[in-house]
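Peer 1: pasted the sequence and its predicted model underneath.
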Amino acid sequence: MKCPFCGNADTQVKDSRTSEDGAAIRRRRACPDCGGRFTTFERVQLRELSVMKRSGRRTPFDRDKLARSVQVALRKRPVEAERIERMVSGIVRQLESLGESEIKSEQIGELVMEGLKSLDDVAYVRFASVYRNFREAKDFENIIGELAQDEDK
């Protein structure tokens, strides 16, 4: 693994532990040249996924981009980082288990909406407002009405 501080290609693993419910390995590394310490994570990837955008463009699936969008929706909300990571890992596993290498961005968005709905209502509404491109206050009223109906059930 290349050192992020000095670029040395030969770094040493100082400690390895499982994390994220055993879905990843966390490695603590040190650079013998500059003495810098950093952490890396290894995850199992079942298949290469690509995302088909609404515009028709294809891009490689980026787990970090998915995690960032979820974290933006959950910013300043009382949800533990571990629950967020579990949700993101669950979405990735669902996508990989579909058996397809190309996934529509709409599928990913719907899985995120489903996950956020169970984590935090405010984050769900935030994400929905961007994902569904809300244009007026009535759009917010509609989604909040849907949430209220689900809670009544």
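Peer 2: Happy to help now that I have it. Remember, predicted model here, so these are calculated numbers, not experimental data. Numbering: from 1, shown residues only.

Peer 1: only C-alpha atoms for contact and neighbour calcs from this point on.
Peer 2: Will do.

Peer 1: how about the secondary structure of the spatially most central residue of the chain?
Peer 2: Residue closest to the average C-alpha location in the chain (CA atoms, centre = their mean): residue 67, at 2.4 Å. Three-state assignment for residue 67 (DSSP: H, G, I helix; E, B strand; the rest coil): helix.

Peer 1: kindly report the same for residue 16.
Peer 2: Put simply, residue 16 is strand when judged by three-state DSSP.

Peer 1: how far away is it from residue 89?
Peer 2: 20 Å (CA to CA, to the nearest Å).

Peer 1: neighbour-wise, which of the two wins?
Peer 2: More neighbours surround residue 89 than the other of residue 16 and residue 89, with 20 against 14 (other CA atoms under 10 Å).

Peer 1: in which helix or strand does that one reside?
Peer 2: For residue 89, the host element (DSSP states H and E) is helix 81-97.

Peer 1: comparison target below:
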Amino acid sequence: MKCPFCSHSETQVVETRISEDGDFIRRRRQCGSCEKRFTTYERPDVNFPAIVKKDGRRIEYERVKLLASMNLALRKRPVSTEQIDSAIERIEEKLLNLGLREVQSTRIGELVMRELKKLDKVAYVRFASVYRSFEDIDEFKTLVDEVQR
């Protein structure tokens, strides 16, 4: 593994941890040249279904986009990165278990909302208010009332 700091090709694994659910391996590495440490993750390479957007375009699934949208909703909320990673793992597992070659983006949005509702009610409301494109305050009020039950 090449060092991300100095591009030296020799690095040494100093610590290895398996995630709680066993879905990935986290490795701490140290460069043999500059001695800086960095983290790598190993996870299986799987084929996710193509995402069909509302306008009909088809794009590849990107974990980074899912993580970014969840992080935006969870900004300044008391949710750990481990909890977010676990939520993303559950979403990805559901996508793979569908066994489909294509999935509507709205289905992914619903999966994200379900996970956010479990993690943090405020983040859920943030995401849902943008995702569902509320037209008036009554729609927003209905969502907040639903969360408070």
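Peer 2: Yep, it's here. Computed from a predicted model, the values in this text were never measured in an experiment.

Peer 1: fetch the TM-score of the aligned pair.
Peer 2: The TM-score (TM-score structural alignment, normalised by the length of structure 2) is 0.86; 149 aligned residues with a CA RMSD of 1.9 Å.

Peer 1: coming back round to it: give me the mean distance between the helix holding residue 89 of structure 1 and structure 2.
Peer 2: When structure 2 is superposed, helix 81-97 of structure 1 averages 1.3 Å from its matched positions, counting by mean CA distance after the TM-score superposition for structure 1.

Peer 1: where does that helix end up in structure 2?
Peer 2: Under TM-score structural alignment, helix 81-97 of structure 1 corresponds to residues 81-97 of structure 2.

Peer 1: name the residues that touch that stretch?
Peer 2: 23, 48-49, 66-67, 70, 108, 111-112, 115, 119 (CA atoms under 8 Å, 6 or more residues apart in numbering).

Peer 1: circling back to that earlier point, ok, and what's touching the helix or strand following the helix holding residue 89 of structure 1?
Peer 2: Remark: after helix 81-97 of structure 1, the chain's next helix or strand is strand 102-104, criterion DSSP H and E. For strand 102-104 of structure 1, contacts defined as CA under 8 Å, 6+ apart pick out 49-54, 95.

Peer 1: can you rerun that using 7 Å?
Peer 2: Contacts to strand 102-104 of structure 1, defined as CA atoms under 7 Å, 6 or more residues apart in numbering, come from residues 49-53.

Peer 1: now swap in stretch 125-141 of structure 1 and tell me
Peer 2: 73, 109, 113, 143.

Peer 1: in structure 1, what residues pair with the host helix or strand of residue 38 of structure 2?
Peer 2: Secondary structure from DSSP H and E places residue 38 of structure 2 in strand 37-42. Aligned by TM-score structural alignment, strand 37-42 of structure 2 corresponds to residues 37-42 of structure 1.

Peer 1: on average, how far is the matching stretch from the matching bit in structure 2?
Peer 2: Relative to structure 2, stretch 37-42 of structure 1 is 0.8 Å off (mean CA distance after the TM-score superposition for structure 1).

Peer 1: can you point out the buried residues in that stretch?
Peer 2: Neighbour-count burial for stretch 37-42 of structure 1, with 16 or more other CA atoms under 10 Å as criterion, is recorded at residue 37.

Peer 1: can you check stretch 5-25 of structure 1 too?
Peer 2: Those would be 11-12, 24-25, for stretch 5-25 of structure 1 by 16+ other CA under 10 Å.

Peer 1: between these, which sits nearest residue 32 of structure 1?
Peer 2: residue 11 (6.5 Å; CA to CA).

Peer 1: ok, now how distant is the residue nearest to the closest one when sequence neighbours are not counted from residue 117 of structure 1?
Peer 2: Spatial nearest neighbour of residue 11 of structure 1, excluding adjacent residues (CA to CA, 6 or more residues apart in numbering): residue 31 at 4.7 Å. As judged by CA to CA, residue 31 of structure 1 and residue 117 of structure 1 stand 43 Å apart.

Peer 1: higher neighbour count, those two?
Peer 2: residue 31 (22 against 17).
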